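Q: mind looking at a prediction? Sequence and model below.
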Amino acid sequence: MNNTQWIVAIATRGRQALLRRTLEHLVKSGASSDGAMVVIAENGGSTEAWTLADEYRSHCEIDYIHVEKIGKTHALNAVLDKYCNAFIWFIDDDVRVTREAVLAYRDAFLARSIGREFYGGPLGIDCERPPEQWLQRYLPRSVTGWKKGAGEDATNTFFLGANWAAWASDLLNCGGFDESLGPGQTEVGDEEEIQRRLVDAGLKPVYLDFAMVYHWVPHDRCSPKWVLRRAFNLGRLEGRRKDLSGPTLLGRPRWMYREAGVRMWRWVCSRFARNPEQRFQAAYELLFFLGWMLEAKQGDKS
């Protein structure tokens, strides 16, 4: 499609109840009445979201895209391909949108700063059950919420994937989303990676102070088990980013085997600790490093 449009893009897979909640809030917040089209991009074998898209056609302008491959970035690239000239507000399928956010992104769309700016806003949290206090420092901004601090430099800030926007043409000029990253792949890193490329291309990140969106956080998304799984994926992302060199063993730097042994020993010793955070931290550090080590074989340039 070549007409300039403002769209709200939602990548989804197998989360019908949460998607319905998100669509309901988009309707209530007046997104459609302000000219936005909702685009649901479903990835994977299921086409269940089509039913919801059809149900909401009487409430808002809506389109449905299906991508066979599993992965959020596959779905988002399909949106870019179809709406190559659109202004795209990216939200998750589990958010509660506010009227203030709709107005902020509408104004950003009307400013038409193509090739110059991309946007993002704060993220509030709708939490099913608060996590353990000691776990807080290990949780990402998508779970704890985020708002730009008074002294925080917006040019060094990467917006959260549940609430940011850019022109499709700018994203396509940067190569689109990296389909090896994000939910369904590494689970992390997709939005930050493409926003880095936008900044490298000379675009300025603009923080929209009133564009608040609330992210639903179920208890199993802020549990120790979830955080440890995320630590492993963060390690994998680190391994992809870093160019390691030097003597290797079985395709990986030799020093990594020594460090893995040290961290494994710390983890074994921590099993006898009474403090749950001490046990958790040893597991976190070990899993992060093992994820890094897993990808280091592919990233080794020696």
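A: Received the coordinates, thanks. Treat the numbers as computed from the prediction; the structure is a model and nothing was measured. Numbers count the residues shown, from 1 in each chain.

Q: switch to C-alpha atoms for all contacts and neighbour counts from now on
A: Fine.

Q: and the longest helix belonging to the chain, what's buried?
A: The helix spanning the most residues in the chain, taking DSSP state H as the definition, is helix 276-299. Neighbour-count burial for helix 276-299 flags 279-297, 299 (criterion: 16 or more other CA atoms under 10 Å).

Q: now do it: which elements does it pack against?
A: helix 224-241, strand 252-253, helix 254-270 (3 or more CA pairs under 8 Å, 6 or more residues apart in numbering; DSSP states H and E).

Q: where's I194, which helix or strand?
A: Here I194 sits within helix 190-200, counting by DSSP states H and E.

Q: buried residues in that helix, which are they?
A: Quick answer for helix 190-200 (16+ other CA under 10 Å): D190, E191, I194, Q195, R196, R197, L198, V199.

Q: how about CSV for the residues you listed, with distance to R141 added?
A: Formatted as CSV, the buried residues of helix 190-200 follow (distance: CA to CA, whole Å):
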residue, distance to R141
D190, 15
E191, 13
I194, 18
Q195, 16
R196, 18
R197, 21
L198, 21
V199, 21
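
Q: quick one: which of the residues you listed is nearest S169?
A: Nearest to S169 among the buried residues of helix 190-200: L198, at 11.1 Å, using CA to CA.

Q: quick one, strands of the chain?
A: 6-12, 37-43, 62-67, 87-91, 95-97, 117-120, 123-127, 163-167, 204-207, 213-217, 248-249, 252-253 (DSSP state E).

Q: tabulate those strands (TSV), appending mean neighbour count.
A: Shown next, in TSV, are these (neighbours: other CA atoms under 10 Å):
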stretch	mean neighbour count
strand 6-12	25
strand 37-43	25
strand 62-67	19
strand 87-91	26
strand 95-97	25
strand 117-120	24
strand 123-127	20
strand 163-167	25
strand 204-207	20
strand 213-217	22
strand 248-249	14
strand 252-253	21
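
Q: below is structure B, check it against A:
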Amino acid sequence: MAEAMDTAQRGMGLDYPTARELIHRSAREARAVGGAICAGVATDQLPPGPATTDEIHKAYAEQLLDVQEAGAVPVLMCSRHLAATATSAGTYLDVYGRLLQETSTPVILHWLGPAFDPLLAGYWGGTDPSHAADTVLDLIAAHPGRVGGIKLSLLDEAFEVALRRKLPAGVRLYTGDDFNYPALIRGDDQGHSDALLGVLAAIAPPAAAALRALDSGALTAYTQILDPTVRLARHLFAAPTWFYKTGIAFLAWLSGHQDHFTMVAGAQSGRSPLHLAALARLADEAGLLPDVPLASARLRAWAITVGVAQ
């Protein structure tokens, strides 16, 4: 499980002091039940806009230490500051290389595509994903044992499989492809992607059942359970993709996991009422609403306030 990353409105209103508190609380909760989490490391304590590479490195290093002190596995998230400052692939290799030399535990790299954040276009030093992948592979090769995996969120199934096959032994590919996850997690005779997906927040019960089936080798059951969730996922992550968080919060409220539908910086308005109404129907069809009477009552009250015909 991952905490304090984009699902938690990181980069969309959640400030770093709050993210840090979230990481430490979540790590304590995980330890209390014998579990563990990974957590996002970014540069969002810096003011918006370009920064020097030394400032970016310092911000990353501060958050890396915080996450390690919390006992979580660090995920080196993409940095908007680095994307605005970098002039070549060498800039990325320099900043990340310094961090990897300093880390006391293996980290997970993060590659979030422009569909999720337009300010990250050209990350890793090139608009051509194949050239950017070369930079990532060079970075991993230069620091053996320091990278435990990479999370890839480009929504490109073929590209993910190709990169997965090029990774060194022991380095995992964590899929962030919320469109093609059933096939990527199932894998093929040359490997599979591990699941580190935003959509899991919306489909946790069937996803858990599907993964149990996969672990037991019941591939048909895995497919039958997980494939029907893709229709909901594609609606949830429809463009503008970065507002998928609004849909996740809406479903959490309808499901009774929280007592309000209010988000940081007013992001609950990021999706139209018609989009959310369709999402509720898809969730019901997929059996994702654990308390249907509660969900119905909340949906009726919400529909009245936003003017959606019932």
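A: Received it, and whenever you're ready, just let me know what you need. This structure is a prediction, so every number in the text was calculated from the model and none was measured.

Q: superposed, how do the two chains score by TM?
A: TM-score of the superposed chains, computed with TM-score structural alignment, normalised by the length of structure 1, equals 0.31; 162 aligned residues with a CA RMSD of 6.6 Å.

Q: dump the helices and strands packed on helix 276-299 of structure 1 to a markdown table, plus distance to N43 of structure 1.
A: Below are these laid out as a markdown table (distance: least, CA to CA, whole Å):
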| stretch | distance to N43 of structure 1 |
| --- | --- |
| helix 224-241 | 21 |
| strand 252-253 | 34 |
| helix 254-270 | 36 |
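
Q: out of the ones you listed, flag the one nearest L80 of structure 1.
A: Smallest distance to L80 of structure 1 across these (CA to CA): 23.9 Å, for helix 224-241.

Q: what's the closest one packed up against?
A: Counting contacts by 3+ CA pairs under 8 Å, 6+ apart, helix 224-241 of structure 1 is packed against helix 276-299.

Q: does A133 of structure 2 touch R165 like I think?
A: No - taking CA atoms under 8 Å as the definition, A133 of structure 2 is not a contact partner of R165, at 12.0 Å.

Q: neighbour count for those two, which is higher?
A: A direct count of neighbours by other CA atoms under 10 Å for A133 of structure 2 and R165 places A133 higher, at 20 against 13.

Q: count the neighbours of T85 of structure 2 for me.
A: As a burial measure, T85 of structure 2 scores 17 neighbours (other CA under 10 Å).

Q: element containing V75 of structure 2?
A: Element membership of V75 of structure 2, judged by DSSP H and E, is strand 73-76.

Q: one more: H131 of structure 2?
A: Assigned by DSSP H and E, H131 of structure 2 belongs to helix 129-142.

Q: continuing past that helix, what's the next helix or strand?
A: For helix 129-142 of structure 2, the following helix or strand on the C-terminal side (DSSP H and E) is strand 147-153.

Q: what's Q298 of structure 1 in contact with, if anything?
A: Listed by CA atoms under 8 Å, 6 or more residues apart in numbering, the contact partners of Q298 of structure 1 are R240.

Q: state the distance from it to G261 of structure 1.
A: Relative to G261 of structure 1, Q298 of structure 1 is positioned 21 Å away (CA to CA, to the nearest Å).

Q: now do A49 of structure 1
A: Taking CA to CA, one finds A49 of structure 1 at 46 Å from G261 of structure 1.

Q: and these two? Which one has more around it.
A: Neighbour count, other CA under 10 Å: between A49 of structure 1 and G261, A49 has more, with 23 against 12.

Q: am I right that the more buried one is in contact with E42?
A: Yes - here A49 of structure 1 reaches E42: they are 6.7 Å apart, a contact under CA under 8 Å.

Q: hang on, the earlier thing: which other helices and strands contact whatever helix or strand comes next after the strand holding V75 of structure 2?
A: Remark: after strand 73-76 of structure 2, the chain's next helix or strand is helix 80-85, criterion DSSP H and E. Under the contact definition 3+ CA pairs under 8 Å, 6+ apart, helix 80-85 of structure 2 sits against helix 53-70.

Q: buried set for the helix it packs on?
A: By neighbour count on 16+ other CA under 10 Å, the buried set for helix 53-70 of structure 2 is 53, 56-61, 63-68, 70.

Q: so how far is P224 of structure 1 from A104 of structure 1?
A: Distance, A104 of structure 1 to P224 of structure 1, using CA to CA: 36 Å.

Q: just give the number of residues close to R281 of structure 2.
A: So R281 of structure 2, with other CA under 10 Å, has 12 neighbours.

Q: helix or strand next in line after the helix or strand harbouring it, which one?
A: Here R281 of structure 2, judged by DSSP H and E, is contained in helix 273-285. Following helix 273-285 of structure 2 in sequence order, the next helix or strand is helix 292-306 (DSSP H and E).

Q: show me which residues of that following helix are buried.
A: Judged by neighbour count using 16+ other CA under 10 Å, the buried positions of helix 292-306 of structure 2 are A295, R298, L299, A303.

Q: over to stretch 103-113 of structure 1?
A: Buried, per 16+ other CA under 10 Å, within stretch 103-113 of structure 1: L103, A104, Y105, R106, A108, F109.

Q: what's around the nearest residue to G97 of structure 2 once chain neighbours are set aside, how many residues?
A: Nearest residue to G97 of structure 2, sequence neighbours excluded (CA to CA, 6 or more residues apart in numbering): L139, at 7.0 Å. Counted with other CA under 10 Å, the neighbours of L139 of structure 2 add up to 18.

Q: the helix or strand encompassing I23 of structure 2 relative to helix 53-70, how many degrees between them?
A: Counting by DSSP H and E, the element that carries I23 of structure 2 is helix 16-32. Comparing the axes of helix 16-32 of structure 2 and helix 53-70 via axes from the mean of the first three to the mean of the last three CA atoms, to 10 degrees yields an angle of 30 degrees.

Q: report all helices and strands that helix 16-32 of structure 2 contacts.
A: Checking 3+ CA pairs under 8 Å, 6+ apart, helix 16-32 of structure 2 ends up next to strand 2-3, helix 53-70.

Q: could you point out which element follows that helix?
A: Per DSSP H and E, helix 16-32 of structure 2 leads on to strand 38-41 as the next helix or strand towards the C-terminus.

Q: tell me who's in contact with the residue nearest to G97 of structure 2.
A: L93, Y96, G97 are the contacts of L139 of structure 2 under CA under 8 Å, 6+ apart.
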